[in-house]
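>>> Provided below for reference: sequence and predicted model.
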Amino acid sequence: MRLNSLQARLSGLLLLAGLSGALVYAGITQWPVPQLLAWLRHDPRVATHLPVQPGVSGGLLVSMLVLLPLALWLGGQVMAPIRRLLRALEGAVASYRDGDFSFSIAAERRDELGDLIRMHNALGQTLREQRQHLVQRELLLDTVVQHTPVALVLANAAGRIAYANIAARHLFNEGRSLNGLDFNEVLVEVPEPLRRAVQSGEDALLSVQMDGSEETFHLSQRVFRLQGRPHKLYSFRRMTRELSRQEVATWKRVIRVISHELNNSLAPISSLAHSGAELARRGDLARLPGVFATIGERARHLHGFIAGYASFAKLPAPQPQVIDWQAFLDSLALHCRYRLVGQVPEQPGWFDAAQIEQVLINLIKNAHEAGGTEDGVTLALAQVGHDWRIEVADRGPGMSETVLAQALLPFYSTKRAGTGLGLALAREITEAHGGRITLANREEGGLRVSLLLPGRPQ
């Protein structure tokens, strides 16, 4: 125990109070009060006015009367610094509640109260530094949000705009502030497609006519709680320039692919035509059928290549109908080999049989070309809620992360003779049905392609 601790001081004061009480009691009952009273009784002038010599009870009573004010004074001395500290801490708590962390307590003590004061001041310094860093981050975030080209609007549960950045003010209110306005009233002045997209409550990619030109926006809507209250964040991102760049890049890629394929077919055809003419001039007619056969083969390849692109560009809208799974699988087995995993579902499917069959034929063909054993290509059917999941899996080498990220893009292919349209066509057909397609490597090796198709509408 430290000598300057509160416990040591309190123990010292209690010891002083106890010694004082013992001395008062001894002075009243032993010495000098009894001797003084006995000496005064020898004087007849004052003897009649002297009190009776106090006994044990009298001594205790007088001691209590003397010790009571002493105890109050000593208690005040002990509690005075604690009261001052409590008042200071009360003021500090009130300041912290109001967000003011500049409050500190000035006191030089070397006891537990001093330790508490130093810890409090250190806490205040830490909170001030954290508040300063938080303010700096908020300023940085506000600067980024205000100057981002994405229009951001934050509305509360009543539809009142709580926050809008510069892009949103220019998009909806000619640069004027939007705070406090009813967002539904603001939307009255915007183009109809944009207003319908916001009212739908879902993310959307839409094009609207603005300032005499067409603008494409990506709308994102998210609901979250801010300070315990529901809010909704709307983000409007202009996609016109980005889509234009992507369109140009796509056309460049298409031109490169088509040019490469045309050159691969037209160059041999031109060379063979020249060779055929030379053979005919020389009268070597025996070799002409082989030349013409090769020219025909290259022409058929080129025709098939162009037809593939045409089918991708002119994909008809799907015509879903009730599908009996067993009959569908029997028809699919006539075109490709696979091993069915699991049982044939009893509930019927709901999709365009011709289009989905073409998708599965391409996927199973790719699975066989990936390598692995013949029976390693499997087909699995499962009902997931109201949707149907169709999985084609193989035991080939799988795909790298880079290839997985781009495999569904049009014209992307890792095969030397590939057009990059197989998986892209599968994606186009699946999404036209309202479903989605995913690719993933299997843990035991190989690739799994999953189609998720919606069930029959109720």
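Arrived safely, thanks for sending.
>>> use CA for all of it now, contacts and neighbours both
Will do.
>>> and the residue lying closest to residue 152 once chain neighbours are set aside, what is it in contact with?
Spatially, and ignoring its direct neighbours in sequence, residue 152 is nearest to residue 235 (4.6 Å; CA to CA, 6 or more residues apart in numbering). The contact partners of residue 235, taken as CA atoms under 8 Å, 6 or more residues apart in numbering, are 150-153, 218-221.
>>> can you tell me which two in those residues are farthest apart?
153 and 218 (13.9 Å; CA to CA).
>>> pick out whichever of those two has more residues nearby.
Legend: neighbour count by other CA atoms under 10 Å for residue 153 and residue 218, higher for residue 153 (22 against 17).
>>> I'd like to know which elements the helix or strand hosting the more buried one is packed against.
Element membership for residue 153 (DSSP states H and E) is strand 151-156. Under the contact criterion of 3 or more CA pairs under 8 Å, 6 or more residues apart in numbering; DSSP states H and E, strand 151-156 touches strand 161-164, helix 166-173, strand 229-238.
>>> out of these, nearest to residue 117?
strand 229-238 (37.4 Å).
>>> list the buried residues in the closest one.
231-238 (16 or more other CA atoms under 10 Å).
>>> quick one: these as CSV, columns for distance to residue 212 too.
Output for the buried residues of strand 229-238, formatted as CSV (distance: CA to CA, whole Å):
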residue, distance to residue 212
231, 34
232, 30
233, 28
234, 25
235, 23
236, 19
237, 19
238, 16
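>>> hmm, which of the contacts of residue 235 are the buried ones?
The buried subset of those - by 16+ other CA under 10 Å - is 150-153, 218-221.
>>> ok, so of these, who is nearest residue 46?
Closest approach between the buried ones among the contacts of residue 235 and residue 46, by CA to CA: residue 153, at 99.5 Å.
>>> tell me the spacing between residue 418 and residue 253.
14 Å (CA to CA, to the nearest Å).
>>> could you give the angle of the top strand by length along the chain to strand 151-156?
For the chain, the longest strand by residue count, based on DSSP state E, is strand 213-226. Here strand 213-226 runs at an angle of 40 degrees relative to strand 151-156 (axes from the mean of the first three to the mean of the last three CA atoms, to 10 degrees).
>>> other SSEs contacting strand 213-226?
Applying 3+ CA pairs under 8 Å, 6+ apart, one finds that strand 213-226 contacts strand 204-210, strand 229-238, helix 240-282.
>>> and with 7 Å instead?
Packing partners of strand 213-226 (3 or more CA pairs under 7 Å, 6 or more residues apart in numbering; DSSP states H and E): strand 204-210, strand 229-238.
>>> structure B:
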Amino acid sequence: MLHRLNSLRMRLALGLATMGGAGLALHAALSVWPLPQLLKLAGHPTPAPWGGTALTLTGLALLPLAWWLAGTLTAPLSRLLRALEGAVLSYHDGEFGSSVAAQAPGASTEMLSLMRLHSELGQALREQRQHLAQRELLLDTVVQNTPVALLLSDASGHVVYTNIAARQLLAEGRSLQGSHLDRLLERAPAALREAMEGGEDGLFSVDIEGTEERFHLSRRQFQLQGRPHRLHLLRRMTRELSRQEVASWKRVIRVISHELNNSLAPISSLSHSGAELARRGQTERLPQVFASIGERAAHLHDFLSGYAQFAKLPAPQPGVVAWAPFLERLAAHYAFVLEGEAPTDPGRFDAAQIEQALINLLKNAHESGGNPADIRLQIQSPRGRELRLEVLDRGPGMSETVLAQALLPFYSTKRSGTGLGLALAREIAEAHGGRITLANRSGGGLGVSLILPR
């Protein structure tokens, strides 16, 4: 390091020493010899050695020499700076193939070291660019061939990127880049359009070639190159839901079998004991035996009636529903805070069924683990639009996996849950021609929306 530093200093020192020596020689020639002798022989006055005339003449004579010496000393550095400038401009344009010559005439040790480091930097940037290109190609291949439909849009709603699944779902395989999302959704199925225009993640159904397909929509906001973008992910859930339904039926069969065995085994044992007591004539214990049999039978009846209610949901009988008594009956089951005002116009739906659905949703909200005082019920009923009843809590919310399966019959994350609350609410909503959606709330908690047509 010291050797390289001294090399540059040595050149500058030699240049300054040369200029100093040349200046002294010129000044001596102009003020001592031979110019004063020549002037004296010609009969002209000689300048004083340190007078203004001698110094001025010395300065004027040194200017060309100084200019030539400065150009000679700085020429290698100027060539290096021009080469570096061209290389930096190439980097700015994304071209890393340019390099500065490793050898240059007149280059100092420092310049040679800088050129070598620059060449190593260019080589490192080229290798990193190749690696990034390979990774981008791999990522694009994975994204393009994933079954999840991905659509990236910018802040103005224009499509920036789509994969094959998204193009097949929205445009029959045609390119979507540059299209406006609103115009694309005008040709999309109504359920897909409503889900994309809404602000929540959730499940929806679309009829594709005569077959009902279930999708899960999720959205993410992020910054790309300093600009806001939104990523829409549409996951086809039909096969997964079918698999989960089969698993759910297996679970319910196991639960029912377990409960039947737990009830029938004591009933069988008690019946045998009662028969033995009657044979012996010990009738004083028979009432207790019959009471125990009745308790087990009543428990079994209550257990099975819950499943029967889900399996045999009657067709809804819509009618005009006044909000005040409806909300009063609902609050008698589970406490909640009404967010905003109730609609001034009465609702029109099957009051008993919708009340049961909301009871199930409020029950889940109270069992979510959040503060019961934070449970809200929100009713939105814009004129000419759908009725929206939303139950909000501040519990832990749901993971993506649970959100995708929460509406399945018999699916429950609770140890003692039957998995029928949300499924029954979904059945009631769909029987009314509506739907139910679930979404995690910002700040924590879950929002469950019961949406009914007007």
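Now that the structure is in, tell me what you want to look at. Remember, predicted model here, so these are calculated numbers, not experimental data.
>>> before we move on, the earlier item: average offset of the longest strand of structure 1 relative to structure 2?
In the superposition with structure 2, the average deviation recorded for strand 213-226 of structure 1 is 2.6 Å (mean CA distance after the TM-score superposition for structure 1).
>>> give me the buried positions along that strand.
By neighbour count with 16+ other CA under 10 Å, strand 213-226 of structure 1 contains the buried residues 216-221.
>>> what about the residue mapped onto residue 121 of structure 2 from structure 1, which helix or strand?
Matched across to structure 1, residue 121 of structure 2 falls on residue 123, judged by TM-score structural alignment. Per DSSP H and E: residue 123 of structure 1 is located in helix 112-147.
>>> now that helix and strand 151-156, what's the angle there?
Orientation of helix 112-147 of structure 1 against strand 151-156 (the same axes, to 10 degrees) gives an angle of 130 degrees.
>>> relative to helix 166-173, how tilted is helix 112-147 of structure 1?
Using the same axes, to 10 degrees: helix 112-147 of structure 1 against helix 166-173 is 50 degrees.
>>> now do helix 112-147 of structure 1: which elements does it pack against?
Packed next to helix 112-147 of structure 1, using 3+ CA pairs under 7 Å, 6+ apart, is no helix or strand.
>>> that one vs structure 2, average offset?
Comparison of helix 112-147 of structure 1 with structure 2 after fitting gives an average deviation of 2.4 Å (mean CA distance after the TM-score superposition for structure 1).
>>> so what's the aligned partner of residue 269 of structure 1 in structure 2 closest to, chain neighbours aside?
Residue 269 of structure 1 maps onto residue 267 in structure 2, with residues paired by TM-score structural alignment. Closest residue in space to residue 267 of structure 2, ignoring its immediate chain neighbours: residue 293 at 5.5 Å, by CA to CA, 6+ apart.
>>> any buried residues in the helix or strand where that neighbour lies, and which?
Assigned by DSSP H and E, residue 293 of structure 2 falls within helix 286-311. Applying a neighbour-count criterion of 16+ other CA under 10 Å, one finds 286, 289, 292-293, 296-297, 300, 307, 310 buried in helix 286-311 of structure 2.
>>> show me the helices in the stretch 301-450 of structure 2, by range?
Assigned by DSSP state H, counting those that start in this stretch, the helices in the stretch 301-450 of structure 2 fall at 323-333, 351-366, 400-405, 421-431.
>>> between the ones you listed, which gets nearest to residue 200 of structure 2?
Ranking the helices of the stretch 301-450 of structure 2 by distance to residue 200 of structure 2, with CA to CA as the measure, places helix 400-405 first at 12.0 Å.
>>> packing partners for the closest one?
Helices and strands touching helix 400-405 of structure 2, as assessed by 3+ CA pairs under 7 Å, 6+ apart, are absent.
>>> tell me which residues are up against it.
Under the criterion CA atoms under 7 Å, 6 or more residues apart in numbering, residues 216, 438 lie in contact with helix 400-405 of structure 2.
>>> how far does that helix sit from its chain's centre?
Relative to its chain's centre, helix 400-405 of structure 2 lies at 17 Å (CA atoms, centre = their mean, to the nearest Å).
>>> over to stretch 425-439 of structure 2?
Distance of stretch 425-439 of structure 2 from its chain centroid, counting by CA atoms, centre = their mean, is 28 Å.
>>> again, but for stretch 321-338 of structure 2
Its chain's average C-alpha position is 38 Å from that of stretch 321-338 of structure 2, according to CA atoms, centre = their mean.
>>> likewise stretch 279-296 of structure 2?
Per CA atoms, centre = their mean, the centroid offset for stretch 279-296 of structure 2 relative to its chain is 65 Å.
>>> any idea what residue 232 of structure 2 aligns with in structure 1?
In structure 1, residue 232 of structure 2 lines up with residue 234, judged by TM-score structural alignment.
>>> shouldn't its match be in contact with residue 217?
No - with contacts defined as CA atoms under 7 Å, residue 234 of structure 1 does not count as touching residue 217, sitting 12.0 Å away.
>>> returning to what we had before: distance to residue 11 of structure 2 added to the buried residues of helix 286-311 of structure 2, as JSON lines?
Listed next are these as JSON lines, based on distance: CA to CA, whole Å:
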{"residue": "286", "distance to residue 11 of structure 2": "121"}
{"residue": "289", "distance to residue 11 of structure 2": "116"}
{"residue": "292", "distance to residue 11 of structure 2": "111"}
{"residue": "293", "distance to residue 11 of structure 2": "112"}
{"residue": "296", "distance to residue 11 of structure 2": "107"}
{"residue": "297", "distance to residue 11 of structure 2": "108"}
{"residue": "300", "distance to residue 11 of structure 2": "103"}
{"residue": "307", "distance to residue 11 of structure 2": "97"}
{"residue": "310", "distance to residue 11 of structure 2": "95"}
